[in-house]
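Prediction below, plus the sequence it came from.
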Amino acid sequence: MFYQVLKYVVLGPLLRAVFRPRVEGLEHIPEEGAAIIAGNHLSFADHFVMPAIVPRRVTFLAKAEYFTGPGLKGRLTAAFFRGIGQIPVDRSGGKASRSAIRSGVSVLRRGRLLGIYPEGTRSHDGRLYKGRTGVAAMALEAGAPVVPCAVIGTFEAQPAGRRLPRAMRVTIRFGEPMDFSRYANMTSEHAALRAVTDEIMYEIMKLSGQEYVDMYAADAKAAQQQTGKQ
């Protein structure tokens, strides 16, 4: 109920007024059944803009930090993200990554839409970075199609560090569903997971028009911070 009220009464109308979203390819979202919506990640606003225009409910894997903040603000933030059905994900790697994949597959096996950002974190400079293979593992394990998605304009509207977004028009573009059933028996093969992930990122790049960087966003961000300290 909280999700429905937020989407159709509170945030939905507000986001439409602020961003005036131009939507392309919405017909590629399946009307029923499981699917992954894999998109670029440019802004905190991405969590809300895309789900606001998709008719079906979208469950996102959200970073665990949104659920573990201190004090009253932390508790309110955690309650908000739980209320809209988001799932906390530990991004430390190893066993935590496997747990995140299980959570995503569980959503898909219930026939729902799962939203994920393969880059793993927001782009710090507006470019598109190498995707993590978790999206491929989920798609292959659940046998779900992947709908590539590009949100254009949110980086300018609300870059990292800006608390409130600027009022400006954004574009949300969906591509045709991608079928990876040919890899169905290769869920444990890294080469197959890498190939699927790269194919997804290529489609996102075509939809978004972003420059692609063949390294992980977190590594690029860390390298930039290190350079700044020298």
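That came in fine, so what should we check first? Numbers count the residues shown, from 1 in each chain.

Going by C-alpha atoms from here, please, whenever you check contacts or count neighbours.
OK.

Tell me the buried residues in the helix or strand containing Thr197?
Using DSSP states H and E, Thr197 sits within helix 190-208. By 16 or more other C-alpha atoms under 10 Å, the buried positions in helix 190-208 come out as 192-194, 196-198, 200-205, 207-208.

take a look at this one as well, against the first:
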Amino acid sequence: MKRVFVGPLLHLVYRPWVRGAENVPAEGAAILASNHLAVIDSFFLPLVLDREIVFIGKQEYFTGRGLKGRLTAGFMRGVGTIPVDRGGGKASEAALRTGLKRLREGGLFGIYPEGTRSPDGRLYRGKTGIARLALESGAPVVPLAMVGTDVAQPLGRKIPKVMRIGVVIGEPLDFSRYRGMENDRFILRSVTDEIMYAIMSLSGQEYVDVYAATQKARIATGHPAADEAGQLPDAPGGRPRPDVQVPVPPEDGPSASVG
């Protein structure tokens, strides 16, 4: 469905561009770790890759009623989204099982380490589930940055604005040196911070060392944002902030295409 119907239409309208596509392994398992700016992130990333990638999505996307519900479910399946029950304490376990199964089959598995969309376009603290997935599977982690999806589809907007969407893909990260240490919370945090730093270096986003879900909850309840004191580190793991800018699309280059 994605390639036959959805892909050509999105290519024609949004002209997505990509840098670093060669960093995605041509075969074998790999974890693609991305920032998360909008719902459409999961639609555009598969368009610029030659290989199939799957994501997990909340089960509510697949259980809606009526025509709208059926269309949403069909579209999510078409772009490679796997439904996962994210309720209660089962959320991280279900996501881990789904990811491990996909990776053991030698496929690509996409994950958003922030756990939810950014409330304001900044990059938030990564959850350590991605580190556990990497260490248990042994698969490399390919960091990447979605560019412009938050402008095309800000929070509350259903139909994305027509503009060019970009994807910047970094070199794979190898964490085999930590094999067997997936139960060490300090190792998990260190690996997660390394992945988030790589994403930040690709995206040029400002970093907030707070979970995005925490920030959203504070905003929703009228409390001050958790970073307003200005005492948080400028980059994951307390590293110096990388001297990078938000990527811009090529001036005259053609849009990315897949075979």
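Good, I have the coordinates. For clarity, every value in this text was computed on a predicted model and none was experimentally measured.

What's the first helix or strand after the helix holding Thr197 of the first structure?
The element immediately downstream of helix 190-208 of the first structure (helix or strand, assigned by DSSP H and E) is strand 212-213.

Counting by contacts, list what that next one packs against.
strand 128-129 (3 or more C-alpha pairs under 8 Å, 6 or more residues apart in numbering; DSSP states H and E).

Can you state the residues of the second structure onto which the helix or strand following the strand it packs on aligns?
Using DSSP H and E, the helix or strand that follows strand 128-129 of the first structure towards the C-terminus is helix 134-142. Mapped onto the second structure using TM-score structural alignment, helix 134-142 of the first structure spans residues 129-137.

Give me the mean distance between that stretch and the first structure.
In the superposition with the first structure, the average deviation recorded for stretch 129-137 of the second structure is 1.0 Å (mean C-alpha distance after the TM-score superposition for the first structure).

Apart from its neighbours in sequence, what residue is nearest Gln153 of the second structure?
In space, Gln153 of the second structure comes closest to Pro160 once its chain neighbours are excluded; the distance is 4.6 Å by C-alpha to C-alpha, 6 or more residues apart in numbering.

got the contact list for that neighbour?
Going by C-alpha atoms under 8 Å, 6 or more residues apart in numbering, Pro160 of the second structure touches Ile40, Ala152, Gln153.

And Asp150 of the second structure, by the same measure?
Leu37, Ala38, Gly121.

State the number of residues packed around Val13 of the second structure.
12 (other C-alpha atoms under 10 Å).

That one contacts Lys161, correct?
No. Using C-alpha atoms under 8 Å, Val13 of the second structure is not in contact with Lys161, being 10.0 Å away.

now the strands for the first structure?
Along the first structure, counting by DSSP state E, strands occupy 22-24, 35-39, 58-63, 87-89, 113-116, 128-129, 146-152, 171-174, 212-213.

Looking at those, spot the one closest to Gln4 of the first structure.
strand 58-63 (11.4 Å; C-alpha to C-alpha).

what angle do the closest one and strand 35-39 make?
If you take axes from the mean of the first three to the mean of the last three C-alpha atoms, to 10 degrees, strand 58-63 of the first structure sits at 50 degrees to strand 35-39.

For strand 58-63 of the first structure, give me the average deviation versus the second structure.
With mean C-alpha distance after the TM-score superposition for the first structure, strand 58-63 of the first structure averages 1.0 Å from its match.

From the chain's centroid, how far away is that strand?
7 Å (C-alpha atoms, centre = their mean, to the nearest Å).

rewinding a little: let's see if you can find the most crowded of the contacts of Asp150 of the second structure.
Neighbour-wise, those (other C-alpha under 10 Å) top out at Leu37, 27 neighbours.

any idea how far that residue lies from Leu47 of the second structure?
To Leu47 of the second structure, Leu37 of the second structure is 17 Å away according to C-alpha to C-alpha, to the nearest Å.

for Ala198 of the second structure, same thing?
Distance from Ala198 of the second structure to Leu47 of the second structure, by C-alpha to C-alpha: 22 Å.

do Glu194 of the second structure as well
27 Å.

same thing with Asp174 of the second structure?
With distances taken as C-alpha to C-alpha, Asp174 of the second structure is found 25 Å from Leu47 of the second structure.

So these two - more neighbours on which side?
Shown here are Asp174 of the second structure and Leu47; by other C-alpha under 10 Å, Leu47 has more neighbours (27 against 14).

Quick check: the equivalent of that one over in the first structure vs Ala45 of the first structure, distance?
Here Leu47 of the second structure is matched to Ala52 in the first structure, going by TM-score structural alignment. Separation of Ala52 of the first structure from Ala45 of the first structure (C-alpha to C-alpha): 11 Å.

circling back to that earlier point, output the strands of the first structure in a markdown table; the columns should cover distance to Lys95 of the first structure and mean neighbour count.
What follows is the strands of the first structure, written out as a markdown table (distance: least, C-alpha to C-alpha, whole Å; neighbours: other C-alpha atoms under 10 Å):
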| stretch | distance to Lys95 of the first structure | mean neighbour count |
| --- | --- | --- |
| strand 22-24 | 37 | 14 |
| strand 35-39 | 22 | 27 |
| strand 58-63 | 15 | 22 |
| strand 87-89 | 11 | 20 |
| strand 113-116 | 19 | 25 |
| strand 128-129 | 23 | 27 |
| strand 146-152 | 24 | 26 |
| strand 171-174 | 32 | 22 |
| strand 212-213 | 27 | 14 |
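
To Ser97 of the first structure, which of these lies closest?
Judged by C-alpha to C-alpha, the one of these that comes nearest to Ser97 of the first structure is strand 87-89, at 8.1 Å.

Residues contacting that closest one, please?
So strand 87-89 of the first structure is contacted by 59-67, 81, 96, 99-100, 103 (C-alpha under 8 Å, 6+ apart).

10 Å - rerun?
59-68, 78, 81-82, 96-97, 99-101, 103-104, 107 (C-alpha atoms under 10 Å, 6 or more residues apart in numbering).

Would you list the buried entries among those residues?
Neighbour counting by 16+ other C-alpha under 10 Å classes 59-63, 66-67, 78, 81-82, 100-101, 103-104, 107 among the contacts of strand 87-89 of the first structure as buried.

From the residues you listed, pick the one nearest Met215 of the first structure.
Lys63 (20.2 Å).

quick one: that closest one from Gly33 of the first structure, how far?
In terms of C-alpha to C-alpha, Lys63 of the first structure sits 25 Å off from Gly33 of the first structure.
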